[in-house]
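Undergrad: Using only what follows, build the 3D model:
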Amino acid sequence: MFATATSNLVKEIDPEGCLIPVSRLNDSDKLVPLSLVIRRKRFWFWQRPKYLTSDFTLSDVLNGDKPIKPVVVETDFLKYAGTFGDKLSGKVDGGVGPANFSLEGKGSSKLQSSFGSLKKQEVDVQKLLLDSKDRVLNLEHSLVNQTLGKHSEAFAILKERIVTSQQCSVTEEVLEQGDCAGFFTNKIIKVSVNENENAQQDSSVSLEIPAQTVIAYSVIELEVKCGGQFELCLQPDTIGGFKVDSPKKAKDAVDGRLVKAVGCNPAGTTATPALQRELEKLQAHFQQLADLPAATRSTLLQLLITIMLDRVALAALESGLDQLCCGGTPDLCELQDSPTLKQTVQEVLDLVQQSHQNQSDGQSGGTHPRSPVLTATHVTVSAMAEMTEPALIHLGSCSPRFLLALQQLVHCLAGGGELSLQDPALSQLVEEGEGYQRAEQLFSCSGATLQREASTLRAETGPQAKLRPLVMCISVQGLASLCT
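TA: Predicted structure coming up:
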C-alpha cells in the first residue's frame, strides 16, 4: 500500500524527473541528508535501477575523524490531493494450438490520496563541495569494500527528500472477482490526513504514516577513483561508479548512448535503426517462447495477461524472476495480503522452472546455469514492468489474434515501412469495431504514433519517446510469441 501511494505521487508530480519513491516505510529513518544509497544496475538496460538504502552516511565511510555536517534548507513543497480511477471489464477468448482459454471479469480501482502539506529538504550542494574537497573514502570500510567488488553497483548520497508534515493513513480494500479462468482486481487505496489524530478506517487494511516520514528523495552519484578520491556527479545524466571497474563504466556509457538512440527519432523520419537492432538481438528469446508446447504457451499467456493488470503483482513477478536469474528463491512477501494474485505469480514461476526441467531432461551433458525460457520470460516481463499504466491496460485487453496484428505493427515501427490494411495479418484491426483505435491508443501511450492514410498504416516514434517504444515492442513481441 505504502509503495503504491508513494509511486503514484511521484508519477503525478515528477514523471520524467529524478525523484525516487520510497517503497518501504521502514526505510524512512535511514534516508537522512547525505545518507549512502546504493544504485544497483538491473539485468537489462531498459530496466530502471534499484536504489537500496544503507545504515551509513557519507561521513561514516570517509578517512579522518572530521564529519561532514550538511546544511539543509527546508521549504514548503506542495499540498497533494487527488482521485484517480480505472474501470475494467471485458472478455478475452483465445486459443494457442489445441489449447483454449477464457478470461472474463469486471472490476475497478480507485485511489484517493491526500498527504496534506509536504515539505522539501535540500542539501546545500555548494557547501557540500567545499566540505568534501580532498576527502578520501576508506576503502577498507566493509560497505565500501563489498560494493567495490560488484560491477553492477555504485554509491550515491541523498541530496533531497520530500517528507510529510502531519500524520496520514493509508487504507486499502481488495475485492477479486471473475470466472475460473481469470480475474480482475477491485482495489481501493486511500491516503488521508488525520485531523486531531483520529483516523477513519473503512477498509480491511490500515497503515498509519507519521509526520516527518520520507516518501520520495533524489540522489547525487559518486565517481570513485582508484585511491578512494571521489567526485560528485552534478549533472543528472552523469553516471557514477568505481573507476577501477572500467569495463562496467564503459558499458554504462554505451547503455546511456543507446537510450538516446532508441528514444530519439529525427523529425520527419520513421525508421529507428537502434530499435530494430535491439529487437533483432532479442529474437532468439522470443523464439524460445514460441517453441514451448501449445498448452504451456496458452497457460503462460493467460497468466501474464492476468498479472499485467495489477502493477503490484507485475512488480512481484519481475522481482521473482530477478531472484531466479541470480540462482535464488523468489520471495513474494509483498503479495501476502492478496493470496489469489500470489498464487497466480507463483504459477508463472513454477511454469518457467518446470519448462527448464523439461528442457534439461531431454539433453545430455548437464543443465544450463540459466534456463533459456526463464531468460525469455524475464525479458518480456521486465519490459512490461516499464510500460505506463494506460499502456498496460490497453495491452492487457488484447486477444491472441489482436496481439499477432500488433506484432506486425511493431515490425513496421522498427523497420520504418508501411503496411497495407488489406494485409490478412491486420484483419483483426479492421474486423474489430474499435481495433484501430485501441492500437492507436497503445502506441500513443508508448511514445509512438500510428498514421492511417487511405489503405495504409505507418508507425513512427516521437522525438522525446526515450525507451517507451522499445519496452512496448518487447512486450508485444514476447506475448505474441506465445500465440503462434
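Undergrad: hey, let's count contacts and neighbours off CA atoms from now on
TA: Noted.
Undergrad: residues in contact with the helix ranked longest in the chain?
TA: In the chain, with assignment by DSSP state H, the single longest helix is helix 339-361. Here helix 339-361 makes contact (CA atoms under 8 Å, 6 or more residues apart in numbering) with 296, 300, 303-304, 307, 313, 316-317, 320-321, 332, 335-336, 366-368, 371-374, 377.
Undergrad: Now, the residues you listed that are in helices?
TA: The helices, defined by DSSP H, take in 296, 300, 303-304, 307, 313, 316-317, 320-321, 372-374, 377 from the contacts of helix 339-361.
Undergrad: Out of those, name the two that are farthest from one another.
TA: Largest separation among these by CA to CA: A313 and P372, giving 22.9 Å.
Undergrad: Comparing these two, which residue is more hemmed in?
TA: For A313 versus P372, neighbours defined as other CA atoms under 10 Å are more numerous around A313 (22 against 19).
Undergrad: tally of neighbours for the residue lying closest to the more buried one once chain neighbours are set aside?
TA: Spatial nearest neighbour of A313, excluding adjacent residues (CA to CA, 6 or more residues apart in numbering): I307 at 5.8 Å. Number of residues near I307 (other CA under 10 Å) recorded here: 27.
Undergrad: Now do the same contact list for I307.
TA: I307 neighbours (CA under 8 Å, 6+ apart): A313, L314, L341, T344, V345.
Undergrad: cool, L275 as well?
TA: V262, A414, L470.
Undergrad: Name the nearest of these relative to S399.
TA: L470 (21.1 Å).
Undergrad: so where does that closest one fall, helix or strand?
TA: helix 468-481 (DSSP states H and E).
Undergrad: Now tell me what touches that helix from outside.
TA: 46, 262-263, 275, 279, 286-287, 289-290, 301, 376-377, 379-381, 383-384, 386-387, 395, 400, 403-404, 406-407, 410, 443, 446-448, 461.
Undergrad: Repeat that for stretch 72-83.
TA: Taking CA under 8 Å, 6+ apart as the rule, stretch 72-83 contacts 33, 110-124, 162.
Undergrad: let's see 7 Å
TA: 111-124 (CA atoms under 7 Å, 6 or more residues apart in numbering).
Undergrad: on that earlier part again, neighbour-wise, which of the contacts of L275 leads?
TA: L470 (30 neighbours).
Undergrad: structure for this one too, so we can compare:
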Amino acid sequence: MFHKATKSLAKQLDPEGDLIPVYCLLDQKHFRPLCLVQRKSKNPWWQKGRYHKTDYKLLDVLFPGNQSAQLGFLSPDIYDSDPITIVDNVDGKLEGDVSVTTDLATLELKSSASMSHARSVKVKKRHISSHVLDSLNGDSKISLDHQLIKQSEKFRRDLYVVTETVETVEEAEFRENSKTEGSILAELRLRTKMTGLRDSKKAVIVPKDCILAFRVKRLIIRGESLGISIFPEDPRLTFQSCKGGYLADGAATQQITESGHMEITRGGKPHLVVKSKREHPLKEVEQECAPLRLLSTDLHVKFLNGFLAVVRNNDLLQELELQLEQALDGINPIKLKTHRPELQGLVENVQDSTGAVCPAIGEAVLYFLQALDELSESELLLLEESVERKMVPKQVPLVHRILENDFSNKKGTLTIDTQKEFAFIEDELDIMEAMIKLSGVTVQRNGASLAMTGNPDAFLTLGALYVVLYVLNLLSS
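TA: Below you'll find the predicted structure:
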C-alpha cells in the first residue's frame, strides 16, 4: 500500500519526470540526500529498474586521506522548498452493469461496490546544492578497498547518489477501504468473475520527515577518480569493466552499451553517442523465459499454480519478489521461505537440495514477478479473468503484434482486425481492449477493429503485460 501511494504521489508531483517513489516504508531512511543506492547495470527493457539501499553514504566510500574533498560532505548545503500539500480523496458507491472509474491509483470495475481512499500529506523538497555536486568531478577520490565498491563492481551494480528528496513535513495517514459484493462488471458485456463479499480496510501511518520519493545521479568511477553523470542519457556505467572497458588514451573505438546505443570513445572518454540498431526487445522475453520452457509438465503445473496465486494476492507477490531478489543478489543470499501452501510447489522447485536458488530458473521467475509487479490491480483482475476464460493464447500474439509495431518510435495508427486475425469474440475483445487501455495505449474501436496509438511509457507498460501473458501461456501449453 505504501509503494502504491508513493507511486501515485510521485506521478502527481512530476508526471513526466524522473522522481523515483520509495518502495518500502521500513527502508525510507536509506534514501536521504547523499545516501548511496544501487541498481543492476542491466535491467529488463520494459522496466526502468529499481533502486536498492546500500546502508552507506557517499562520505563512507571516499578515500580517507582526501580531507579537502570531504569537507563539503561533512555539512553539505541542503535546501528545503516551501511545503506542498497534496490531497487525494475518493469516496463513493457505484452500481449497475457498466461502471468504470479512474483515479490516481486504480480503475475500479464493479456491479455493486464501494471504495474509498484518502491521502492528504504535506511535503517539502530537499536538494543538495549544485557546488557540492560539482565538487564530485575530479576532486574526490574513491576508496577502492571499500566493500561496497568492490562488491558493486564484482556483481555489476551501478551506484547512484541521492541528490533530491520529497519528505513529509508532518505525520500523515494513507487509508484505503473497499467493499465488493457479487460479480464485478466492466465496460459493455465484460464480466470479471468475483462472487461473494470482499471487504478490505488498509491504513499506513507515515511519520514526519519520511522520504516518499527521490532523485539520483549516477557515479562514474575510473580508477580512484570519482565523477558524477549529469545527463540521464549518459550511457556510461559506474564501472567501465561492466561493459568491457575503454582503449588506451589517444585510441578510438566503438561499442554497444547496455542501453542499446553505440558509444564512440576517444582518449578513454565518451566522444559521441548514437543510436544503434539492435535485436527487437521481444527476443529478450524468449531468452529470459527459456528455462521455464525446459521444465517438466508436472513442474509447469506447480509453477503456474504459484504464479496464479501471486496474481490474486499482491502481498504474496511482494514477499516472493523481494526474497528472490535477495537470494539471487550474490552478496547476501538467503533461502526462500513461505508458509503459504499455494506457493510451496514453486518455492521448493526454484531451489536445489541445499536450499540455494537455481540461478537460471530463479532469474526467469524473478523476470516474471517483476513484470507482474508493474501491472495495476485492475489489470490483475482482467488477467485472472483471461486465464479462467482460456483467452491467454489469443492475447499473446495480439500484444506481440502491437509491440512489434513499436509505436513509441513511429507516428501514425496501428489498426488490427482482431476477429479476422486472432478470432476474438465480442466479450473477449472487451477484456482485451480494457487491458490495452490500462497500459496507456489510446484505442479507438470500430466493431472488431482496434485502432491504437501510444507513447514510450505505454510501450513499456504493455511490454510488462506481454511478459506476464507469455509466461502464463508457456506454462499452460
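Undergrad: how close does E389 of the first structure sit to G478 of the first structure?
TA: Shown here: E389 of the first structure relative to G478 of the first structure, a distance of 18 Å by CA to CA, to the nearest Å.
Undergrad: Please say which of those two ends up with more neighbours.
TA: G478 (30 against 15).
Undergrad: how near is that one to S382 of the first structure?
TA: For G478 of the first structure, the distance to S382 of the first structure - CA to CA - is 11 Å.
Undergrad: same check, this time on N8 of the first structure
TA: Counting by CA to CA, the gap from N8 of the first structure to S382 of the first structure is 19 Å.
Undergrad: between these two, which one's more packed in?
TA: S382 (26 against 16).
Undergrad: Map that one across to the second structure for me.
TA: Per TM-score structural alignment, the equivalent position to S382 of the first structure in the second structure is Q370.
Undergrad: Could you give the number of residues near the nearest residue in space to that match that is not next to it in sequence?
TA: Excluding the flanking residues, the one nearest Q370 of the second structure by CA to CA, 6+ apart is E321, at 7.2 Å. The local packing of E321 of the second structure (other CA under 10 Å) involves 21 other residues.
Undergrad: Verify the stated contact: E321 of the second structure with L366.
TA: Yes. E321 of the second structure is within contact range of L366, at 6.5 Å (criterion: CA atoms under 7 Å).
Undergrad: Using the three-state scheme, assign the closest residue to N43 of the second structure other than its chain neighbours.
TA: Distance criterion CA to CA, 6+ apart; nearest residue to N43 of the second structure, sequence neighbours excluded, is G49 at 5.9 Å. Secondary structure assignment for G49 of the second structure (DSSP: H, G, I helix; E, B strand; the rest coil): coil.
Undergrad: Distance check, G49 of the second structure against V310 of the second structure.
TA: 21 Å.
Undergrad: longest strand anywhere in the second structure?
TA: strand 112-128 (DSSP state E).
Undergrad: List the contacts of the helix or strand just after it.
TA: Next along the chain after strand 112-128 of the second structure, taking DSSP H and E as the criterion, comes helix 130-134. Contact with helix 130-134 of the second structure is made by G72, as judged by CA under 7 Å, 6+ apart.
Undergrad: To what extent does helix 130-134 of the second structure diverge from the first structure after superposition?
TA: Following superposition, helix 130-134 of the second structure is found to deviate from the first structure by 2.6 Å on average (mean CA distance after the TM-score superposition for the first structure).
Undergrad: Over to stretch 363-373 of the second structure?
TA: Averaged out, stretch 363-373 of the second structure is 2.8 Å away (mean CA distance after the TM-score superposition for the first structure).
Undergrad: Pull the distance from that stretch to the chain's centre.
TA: Relative to its parent chain, stretch 363-373 of the second structure has a centroid offset of 10 Å by CA atoms, centre = their mean, to the nearest Å.
Undergrad: swap in stretch 176-195 of the first structure?
TA: Worked out by CA atoms, centre = their mean, stretch 176-195 of the first structure lies 21 Å from the chain centre.
Undergrad: Go ahead and confirm F155 of the first structure touches V37.
TA: Yes. Applying CA under 7 Å as the test, F155 of the first structure and V37 come out as touching, 6.1 Å apart.
Undergrad: Count the neighbours of K7 of the second structure for me.
TA: If you count neighbours by other CA under 10 Å, K7 of the second structure ends up with 20.
Undergrad: you'd agree it is up against Y23?
TA: No. Assessed by CA under 7 Å, K7 of the second structure is found out of contact with Y23, at 8.5 Å.
Undergrad: Can you tell me what Q477 of the first structure aligns to in the second structure?
TA: In the second structure, Q477 of the first structure lands on Y470 (TM-score structural alignment).
Undergrad: From L460 of the second structure, how far off is that match?
TA: Counting by CA to CA, the gap from Y470 of the second structure to L460 of the second structure is 15 Å.
Undergrad: if I pick H127 of the second structure, what's in contact with it?
TA: Per CA under 7 Å, 6+ apart, neighbours of H127 of the second structure: I78, Y79, D80, T163, E164, T165.
Undergrad: how about 6 Å then?
TA: Residues near H127 of the second structure by CA atoms under 6 Å, 6 or more residues apart in numbering: I78, Y79, T163, E164.
Undergrad: Looking at those residues, spot the one nearest F2 of the second structure.
TA: Nearest member of those to F2 of the second structure, counting by CA to CA, is E164, at 19.8 Å.
Undergrad: Residue in the first structure paired with that closest one?
TA: So, by TM-score structural alignment, E164 of the second structure is matched to E160.
Undergrad: again, but for Q12 of the second structure
TA: Match for Q12 of the second structure (TM-score structural alignment): E12.
Undergrad: Tell me how many other residues crowd that match.
TA: 12.
Undergrad: One more: Y79 of the second structure?
TA: Y79 of the second structure has 11 nearby residues by other CA under 10 Å.
Undergrad: what secondary structure does the counterpart of it in the first structure sit in?
TA: In the first structure, the residue paired with Y79 of the second structure is V73, using TM-score structural alignment. Per three-state DSSP, the secondary structure class of V73 of the first structure is strand.
Undergrad: Tell me how far V73 of the first structure lies from V352 of the first structure.
TA: Taking CA to CA, one finds V73 of the first structure at 50 Å from V352 of the first structure.
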